[in-house]
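In: Take a look and give me a structure for this.
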Amino acid sequence: MEFTDHPTGKRLAALSLAALGVVFGDIGTSPLYALRECFHGEYGIAVTPENVLGVLSLIFWSLMLIVSFKYLTMVLRADHDGEGGVLALTTLVKPRKENMTRGAWFLVILGLFAACLLYGDGMITPAISVLSAVEGLGHITPLFKPYILHITLAILISLFLLQRHGTAKVGTLFGPVILIWMASLALIGLHQVVRTPSVLAAVLPWHGLHFLIANKLHGFVVLGAVFLVATGAEAIYADLGHFGRRPIRLTWFLVALPALLLNYFGQGAHLLSTPQDAFHPFYAIVPRWAIIPMVILATMATIVASQAVITGAFSLTSQAVQLGYLPRLRVTHTSASHKGQIYVAPVNWLLMVCTVGLVLGFRTSSRLAAAYGVAVTASMLVTATLFYIVMRKRWEWKLPVAAGLTALFFTVDFSFFAANMTKITHGAWFPLVIALLVLVVMLTWERGGEILAERARGLTKPLDEFLKGIADDPPKRVPGQAVFLTRSHNTVPVAMIQNLRHNKVLHSEVYFLNIRTEQIPRVPNFEKIELERFGSGIHRIIAHFGYMEEPTVALIFTLCRDKGVNVDMNTASFFLGREKLTIGTPPAMARWRSSLYLFLSRNGMDPAAFFDIPSEQVIEVGARLQI
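Out: Coordinates of the predicted model:
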């Protein structure tokens, strides 16, 4: 991992500033709309002193229990070789394939579904964040109101169009922008708190309990709006591998948490004296002279938050491809110095179309807020479930401790999930449907790959049998190096069988190359290559890569030189299998899933491009397989 040590001094400061921009951009823009939705949203409650203190109390304890305790203190400890996120957590609890049980498969599917929810989040977050910031123009003059939607769409479309150019240059501004944003949140909030210090009583938990008891069902439903303050908590865990625990924790407790609390309490203090401003309490506490600069700063902050979520979707896609849950897609590195800055075109355009559609469909951030929260709370429930397995199986914690912590997490998370379920008919179904569709694609691609591997084994033979046949009846040898990519390390690739059958010759040097993705983020270079010599110029190379890495044949053969094997990338011939797929009778999967697999297969990258093999040196050998 890049940040496994304990940074100090200037390096710690630099990492903390970068983490502020990337990790806390999403949760840091919630003050734009979270408190407003409690009092002016779809299920807004009356603006009374008791309700204001009750809502602020719920906000305070939500940030303390969900973000500070659950994620920053506990879940952040469950790293997978330094990497975080629900996909890394899933690989922690996933046993080897031969040990897979129904219960384990259920946990894996749960984890995949939670990861898929990121795509829905990646569509809603840019829409609601940018729209809520631009709506501040309406506070400058009503003349801007007819153009709010147009300006929002222009910003969002520009953001997605710029993705392919990368964010290496503007990325250095992310941290400073969010730092200025957080400082502004704290200052305008502090001004109101000083004027009405009685609002600080909201830190006492019984104000929140009294709010829920007094308002009954209505108060419970308002929890769906309260939860908006914690959206972005999953991103904190997902970005663990980029920055490490110490910078993330330091940034949260010293900068983000105080700034957010001061702003929420400042908005609440203003509502105690001016309840009629509930339609937008954030801009109501901004001094009149600072409205225009604050709208500009808010827009910049929401762009940073959106960028972080979009990049997260790209990273998730890259990991899913390496783990075999998605077809090969072109992943473009947009920065030579930052590994995490990548671009995946199909994902970018899908996010753009859906984000623009959400803005056009909902038209206001308040309506979008009604669709926001279900996906995030569902993901948090899955995280709590998987974290329990880690505590019991990996860390071997005693049952009372693990069960007690999980019960606390479930009580909080499920309360918010149930409250957000009331939003289903108001658009919250959208991110769930997106996640389900992506999950179906992932499971179909994985299952289809397993079926094809079984079919291919019927066309080939075990490696031991092949070597014995070569020794008993040597074919004609021709000078040169031939590399055969193979799905399995112990079987001969179909391309080799077909080549021998039709050309009846064998190169003087033959390399069977099996590239594996391991269930860990990264494999050290000295452990990447397994090399075995069988004699007669025949070799087997097994290359191990982590799911956060991108395998290339150039790197593989560079590492092979240290083991005494020199494959000339300029002259070697690469033999790849090209399967012609048809739907079997009956199909191995449901016909619609087989058709989906065929569609995905036709639109995925071919192995030569994916593994960066020179196209002029590729020889494709076809085989017909049924799916």
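In: contacts and neighbour counts: CA atoms only from here.
Out: Noted.
In: now the helices for the stretch 451-600 of the chain?
Out: Ranges of helices in the stretch 451-600 of the chain, per DSSP state H, counting those that start in this stretch, are 463-472, 494-503, 525-528, 553-561, 591-603.
In: Go ahead and measure how far the second one is from the middle of the chain.
Out: Same thing as helix 494-503. Distance of helix 494-503 from its chain centroid, counting by C-alpha atoms, centre = their mean, to the nearest Å, is 42 Å.
In: Pull out the buried positions in stretch 113-132.
Out: By neighbour count on 16 or more other C-alpha atoms under 10 Å, the buried set for stretch 113-132 is 113-132.
In: Please give the structure of this sequence too, so both can be compared:
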Amino acid sequence: MQNVHSGSVNSQLIHKHSLSALTIGAIGVVFGDIGTSPLYAFREALHHSAPMGGIEEAAIFGVLSLALWSLILVVTVKYVIFLMRADNDGEGGVLALLALAGRGTGGRTGVVLALGAVGASLFYGDAIITPALSVLSAVEGTKTIPGIGSGISQQTIVSITIVILVLLFAIQYRGTALVSKLFGPICVIWFLAIGGLGVMHISDYPGIIAALSPHHAVSFLASNGMIGLIVLGSVFLTVTGAEALTADMGHFGRFPIRLSWFLLVFPALSLNYFGQGAFAMAALERARLAGVPLETQDWFFLMCPESFRLPMIILAGLATIIASQAVITGAYSLTQQAIQLGLLPRMKIVQTSPGSAGQIYIPAINWLLLLGVWLLVVQFGNSSAMASAYGIAVTGTMVVTTCLAFVVVHKLWNWSLPKSMLVMLPFLVIDLIFFGANILRVVDGGWVPLAVGSLICLVIWIWVRGKRLIDIKENESVITLAELSKSLTNSEVARVEGMAVYLTANPDGVPSTILHNLKHNKVLHERNVVLNVKTAGVPHVPEEERAKYEKVDANFARVTLRYGFMDAPDVPQALARAIPKSDAPLNEMKTSYFVGRSVLSASKDEGLPFWQDIILIFLQRNAYNPAEFFHIPSNRIVALGGQVIV
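Out: You can find the predicted model right below:
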């Protein structure tokens, strides 16, 4: 059922836009990250294969075989063939899987919610490492330029990298609608170029094709013990960015992404790695003749002929900027989903394109990412040191993705437990092996994504627990609308002209804002609407299914608005459509919106631990104004609330 529906979504996408345009767009946005891996992945893996001496033939073949089979098993089989089937109405990504898993279990259970929170948290670690590592790797290519490379210091490279990254983050508020049209063509050129480089050098050592046999990978791991695991952690750099295949399904559709992978991206990556392997083998033979050990080199840029090296460095710089842009916009989208799902407090979200709801900019996330990226570049200073920090975030996210996918296939797709385990367990074993290999590098820099992920996870945990506690306390003595209407029959409450809209998280009871209004102002509007805004477990809710209107009595009406976790709520617009024609239409100038604004008070004796109280209070005080988040005119909103001890 799931697959049939998502297939229709993809068909509609392909029908709406030409297949070629979607395919080229996917090459630019989806594969930007994984496409820049050849800059550093093979180099780092070979470097760790020879900690005490020169690089050997077995290491070159072993590393290349591991890289190729990682691309085959992790990217092709797991993501392209299988996980892209697990979409939520055409949308993918870890939070889309969280919503699907919640649907399958009848609600977000503690384990499912924890997995989603961990996956989302680790993504932010990835989002600060990808721009830092990829751009720094491209700029380091200037060291290979004949004549001037030797005169470029590492500090100069770091400074150039920081300038590029600051400019990249500084222009985010303008949106990427215009420049994103160039992403696809540039990345097509990039993949053709790196594939061509590989073809040029396979002839250096034609026997390198034998690395396609998996026995080289198995033999290397079996004979190298701990060093083999450390190398495996570096080899994983070849598949970083694979999670973007599912995360960007909603923008391009499943078929164009698969087409891009099989027709261009996978062949280009494979050819380039073969070329680097052959180039390294030729260098090994020369080193043996000279009687010296083979040291680590910048294989990617050295493969390029000297006359084309500068253009290739520029092209690599553009490709890494595109890869960085993709992960930055991914962080925006993930944050929007997390806010809608109630995992994070509201933040300011700016639409940067009137024609595309997916083009957004979140200032708070933008500047926090830039701070993290800047700290990484300054702290590590070179791409080799930073590479140690990369794998843990991505492998952790992949482990979470596999676990959530298991819940989806077993609970939502109703696969039997043996069948679910038979399909998903091999993927989980591969992910755990890679995760274990990367955990070995915690001291060398792997602590960075773990620290970032832990911090974000802590914020999510405190926010979710705190909001639940607030809801419980605010609804301790809730009465129904019918009971309130009955009590108003003989009261002398003054009635004022216009409509009052009371936003509430509990549509069944009387919002505390009504009670505060009656208690302090002793008035009730002529028309009163209790409004509940819900986030559905789907990316988008169609306009015709958005609102549910219910007339309670002469005093009150109840409206429920449903938004997908990727929709931007516009309450006044949706409310105007929800009110039936039999009622008087919504008059914006005579409508007041009442929102609850509880004043939180920390307590050492009840509720959350005191230190968590402090964080929760800080988060709520700095949460974005609900009026602007829901697109309610600021001059029409009234905030009422009492004190809540947390």
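In: still on that earlier bit, relative to I303 of the first structure, which of the helices of the stretch 451-600 of the first structure is closest?
Out: Nearest of those to I303 of the first structure, taken as C-alpha to C-alpha: helix 591-603 at 31.1 Å.
In: which part of the second structure lines up with that closest one?
Out: The aligned range for helix 591-603 of the first structure in the second structure is 610-622, by TM-score structural alignment.
In: Is S356 of the second structure in a helix, a strand, or coil?
Out: At S356 of the second structure, secondary structure determined by DSSP: H, G, I helix; E, B strand; the rest coil is coil.
In: neighbours of it, just the number please.
Out: Using other C-alpha atoms under 10 Å, S356 of the second structure has 10 other residues around it.
In: Also T196 of the first structure?
Out: Residues near T196 of the first structure, counting by other C-alpha under 10 Å: 17.
In: Kindly list the longest helix within the second structure.
Out: Determined from DSSP state H, the single longest helix within the second structure is helix 306-340.
In: Give me the buried positions along that helix.
Out: 309-310, 312-313, 315-340.
In: and the spatially closest residue to S416 of the second structure that is not a sequence neighbour, how many neighbours does it have?
Out: Nearest non-adjacent residue to S416 of the second structure, counting by C-alpha to C-alpha, 6 or more residues apart in numbering: H410, 6.3 Å away. When neighbours are defined as other C-alpha under 10 Å, H410 of the second structure has 20 of them.
In: Check F300 of the second structure too.
Out: By other C-alpha under 10 Å, neighbour count at F300 of the second structure equals 22.
In: Aligned counterpart of it in the first structure, please.
Out: So F300 of the second structure corresponds to F282, using TM-score structural alignment.
In: Tell me which residues touch that match, please.
Out: Residues counted as contacts of F282 of the first structure (C-alpha atoms under 8 Å, 6 or more residues apart in numbering) are 31-33, 36, 267.
In: Ok, L204 of the first structure next?
Out: Per C-alpha under 8 Å, 6+ apart, neighbours of L204 of the first structure: S57.
In: Need the counterpart of it in the second structure.
Out: Using TM-score structural alignment, L204 of the first structure pairs with S213 in the second structure.
In: From Y205 of the second structure, how far off is that match?
Out: 16 Å (C-alpha to C-alpha, to the nearest Å).
In: got the contact list for the match of helix 591-603 of the first structure?
Out: 345, 459, 462-463, 466, 600-604, 646.
In: Redo the residues you listed as a markdown table? Include neighbour count and distance to G107 of the second structure.
Out: Listed next are the contacts of stretch 610-622 of the second structure as a markdown table, based on neighbours: other C-alpha atoms under 10 Å; distance: C-alpha to C-alpha, whole Å:
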| residue | neighbour count | distance to G107 of the second structure |
| --- | --- | --- |
| P345 | 21 | 21 |
| V459 | 20 | 21 |
| I462 | 20 | 20 |
| W463 | 23 | 18 |
| G466 | 21 | 19 |
| L600 | 19 | 28 |
| S601 | 13 | 30 |
| A602 | 20 | 30 |
| S603 | 15 | 31 |
| K604 | 12 | 32 |
| V646 | 25 | 25 |
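In: Let me know the closest of those to V218 of the second structure.
Out: Nearest member of the contacts of stretch 610-622 of the second structure to V218 of the second structure, counting by C-alpha to C-alpha, is V459, at 41.4 Å.
In: quick one: what helix or strand has the counterpart of V459 of the second structure in the first structure in it?
Out: Residue pairing (TM-score structural alignment): V459 of the second structure is matched to V441 of the first structure. Assigning secondary structure by DSSP states H and E places V441 of the first structure in helix 429-457.
In: and the angle for that helix with helix 591-603?
Out: Counting by axes from the mean of the first three to the mean of the last three C-alpha atoms, to 10 degrees, helix 429-457 of the first structure lies at 80 degrees to helix 591-603.
In: Could you pull out the buried residues of the match of helix 591-603 of the first structure?
Out: 612-617, 619-620.
In: do the same with stretch 58-77 of the first structure
Out: 58-68, 70-72, 75-76.
In: Just to be sure, which of those are found in helices?
Out: Per DSSP H, the buried residues of stretch 58-77 of the first structure map to helices at 58-62.
In: Switch those residues over to a markdown table; also include distance to V505 of the first structure.
Out: Compiled in a markdown table, those are given as follows (distance: C-alpha to C-alpha, whole Å):
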| residue | distance to V505 of the first structure |
| --- | --- |
| L58 | 75 |
| I59 | 73 |
| F60 | 74 |
| W61 | 73 |
| S62 | 70 |
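In: The longest helix of the second structure - contacts with which helices or strands?
Out: helix 19-29, helix 32-35, helix 94-104, helix 110-140, helix 180-202, helix 299-303, strand 360-361, helix 363-380 (3 or more C-alpha pairs under 8 Å, 6 or more residues apart in numbering; DSSP states H and E).
In: coming back round to it: okay, and which of the contacts of F282 of the first structure map to strands?
Out: Here DSSP state E is the test, and these give no hits in strands at all.
In: ok, and the most crowded of those residues?
Out: Neighbour max across the contacts of F282 of the first structure (other C-alpha under 10 Å) = Q267, 31 neighbours.
In: That concludes my questions; thank you for your assistance.
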